[in-house]
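Visitor: Compute the structure for the input listed below.
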Amino acid sequence: MDFSKGAATIEQGFKGQKWTILGEPYVPLHKTPSALLMHAEFGPDSFVPAHLHETQDETLHILEGEMQFEMEGETIVAGAGTSVMLPMGIPHALFNRSGKTARALVFVSPTGKMYDYMAAIDGLTDPAEVVRLGAEHEIRFV
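Guide: Sure thing, here's the model as predicted:
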C-alpha cells in the first residue's frame, strides 16, 4: 500500500488507519517504499526496550513533552522541537520519564518491513509477542 499521495491528519491517520501497540497509539501518516511517517504518543512511564533496526534509519521529532533515548552508553534528553536520529544497526531504547504524555513524529527510511511490523503488532499487549514478531520484520530487540 502506498500512502504517498493525499493528506493525513494525526486525528484520522491515512484513511482512518490507527494502531495501538502495548497500549500506546501510533498513526501512520504517509508510506512509500523509501519512507514511513507515523505519529506516536508515549504515555507517562512508557518505554520501548533496547532494539535496533537492521536495515533502516529512524528519526523521532518530539512535538510535545520530553523523551529520553539511551544509545551507545549515553542518555539523550529531547524536548519539543528536537529531532533525534537513531541510525540503523545501533541499539537504542526510548523512555518517557517526564510524568506527562509525549508526542512525536517517527520517520523511518527506507520503510523496509516497519509498516508490516507495526500492523502485525497492532492490538498486542504481550511484550514477548511484540519482541518475537520483531525478529520477522528486521527489528532485533537486545
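Visitor: all contacts plus neighbour counts: C-alpha atoms, from now on.
Guide: Fine.
Visitor: wait, doesn't Gln68 sit right on Val84?
Guide: No. In this structure, Gln68 is not within contact of Val84 by C-alpha atoms under 8 Å, at 9.9 Å.
Visitor: where do the contact lists of those two overlap?
Guide: Taking C-alpha atoms under 8 Å, 6 or more residues apart in numbering as the criterion, Gln68 and Val84 both touch Ala78.
Visitor: Point to the residue nearest the middle of the protein.
Guide: Val106 (5.4 Å; C-alpha atoms, centre = their mean).
Visitor: and this one, so I can compare the two:
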Amino acid sequence: MTLQVPTLVGRDEGEHFHFLNILYTAKINSDQTDGSLTVMEFLGYKNFAPPLHRHDAEDELLYVLDGEVWFSCGEVEAVQSTGAMVWLPRGLAHTFQIRSETARVLQVSCPGQFERFVAALGRPTDEPVLPIPEEIDPAHVAQVCSEFSIQVLGPPPPPVTH
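Guide: Sure thing, here's the model as predicted:
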C-alpha cells in the first residue's frame, strides 16, 4: 500500500473535462487514493442524460449539490433535488436525467478509475465552464465504455419538455 497524503481541492479546482456535453471535474483521482475511490463533480444542462448502462467494476454514490435530477436504477426511480444522495450499486442498469435548468452533482466511484474513463471519452479543458453541446457518436461512447467494464444497454431517456 502506498503512503497516502491529504488532498485539498477548492470549488473550481481539479482537472476539468468536457464529457458528453457536460463539465466533469476530477476532484480526487484514484492515484491519490491508492485506487480505492475517485471523486468527481459534474455540471450539466437540463435534459442531459447518459445512456442506460451498467457498471461491472464500480459502485457509484451521487450527491446532488444543486438542482433537480431524475434517477433510475433497477426497479427504483425518483426525482431528487439539492441535498439528495443516491447509491447506484455495480451490476444494476441505471441512468439519470437533469430536470432543472442546470444541476451540479458530486460523484464518488469505488474502486477508483472513473477519472480515467472520463479522460478517455472527454476532452481536457482549462476552464470550469459547460461546453457548447455537440453531436455525440453512440457507437464511440459504447466502445469506450466497454474498455472500462461499462455496458451500454440502451439510449438515454427522451428529453422532458415541462
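Visitor: quick one: TM-score?
Guide: Once superposed, the chains reach a TM-score of 0.87 (TM-score structural alignment, normalised by the length of the first structure), with 136 aligned residues with a C-alpha RMSD of 2.0 Å.
Visitor: on that earlier part again, and the residue nearest to the centre of the first structure, how far from His61 of the first structure?
Guide: As judged by C-alpha to C-alpha, to the nearest Å, Val106 of the first structure and His61 of the first structure stand 7 Å apart.
Visitor: Kindly report the same for Leu133 of the first structure.
Guide: On the measure of C-alpha to C-alpha, Leu133 of the first structure and His61 of the first structure end up 25 Å apart.
Visitor: Have a look at the two and say which one is more surrounded.
Guide: His61 (19 against 16; other C-alpha atoms under 10 Å).
Visitor: which ones are touching the more buried one?
Guide: 80-84, 104-106.
Visitor: could the residues you listed be laid out in JSON lines, adding secondary structure?
Guide: Converted to JSON lines, the contacts of His61 of the first structure look like this (DSSP: H, G, I helix; E, B strand; the rest coil):
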{"residue": "Ala80", "secondary structure": "coil"}
{"residue": "Gly81", "secondary structure": "coil"}
{"residue": "Thr82", "secondary structure": "coil"}
{"residue": "Ser83", "secondary structure": "strand"}
{"residue": "Val84", "secondary structure": "strand"}
{"residue": "Ala104", "secondary structure": "strand"}
{"residue": "Leu105", "secondary structure": "strand"}
{"residue": "Val106", "secondary structure": "strand"}
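Visitor: Of these - the most surrounded one?
Guide: Among those, Ala104 has the most neighbours (other C-alpha under 10 Å), with 25 neighbours.
Visitor: which residues of the first structure does the lengthiest helix in the second structure align to?
Guide: Looking across the second structure with DSSP state H, the single longest helix is helix 138-147. The aligned range for helix 138-147 of the second structure in the first structure is 127-136, by TM-score structural alignment.
Visitor: just stretch 82-97 of the second structure next, same as before
Guide: Under TM-score structural alignment, the match for stretch 82-97 of the second structure is residues 80-95.
Visitor: so how far is the first residue of the matching stretch from its last?
Guide: 15 Å.
Visitor: in the second structure, which spans are strands?
Guide: 15-19, 22-28, 38-45, 52-55, 59-66, 68-73, 76-81, 85-88, 94-98, 102-110, 123-125, 150-154 (DSSP state E).
Visitor: Please say which position in the second structure Lys5 of the first structure maps to.
Guide: Checking TM-score structural alignment: Lys5 of the first structure goes with Pro6.
Visitor: wait, I meant Leu22 of the first structure
Guide: So Leu22 of the first structure corresponds to Leu20, using TM-score structural alignment.
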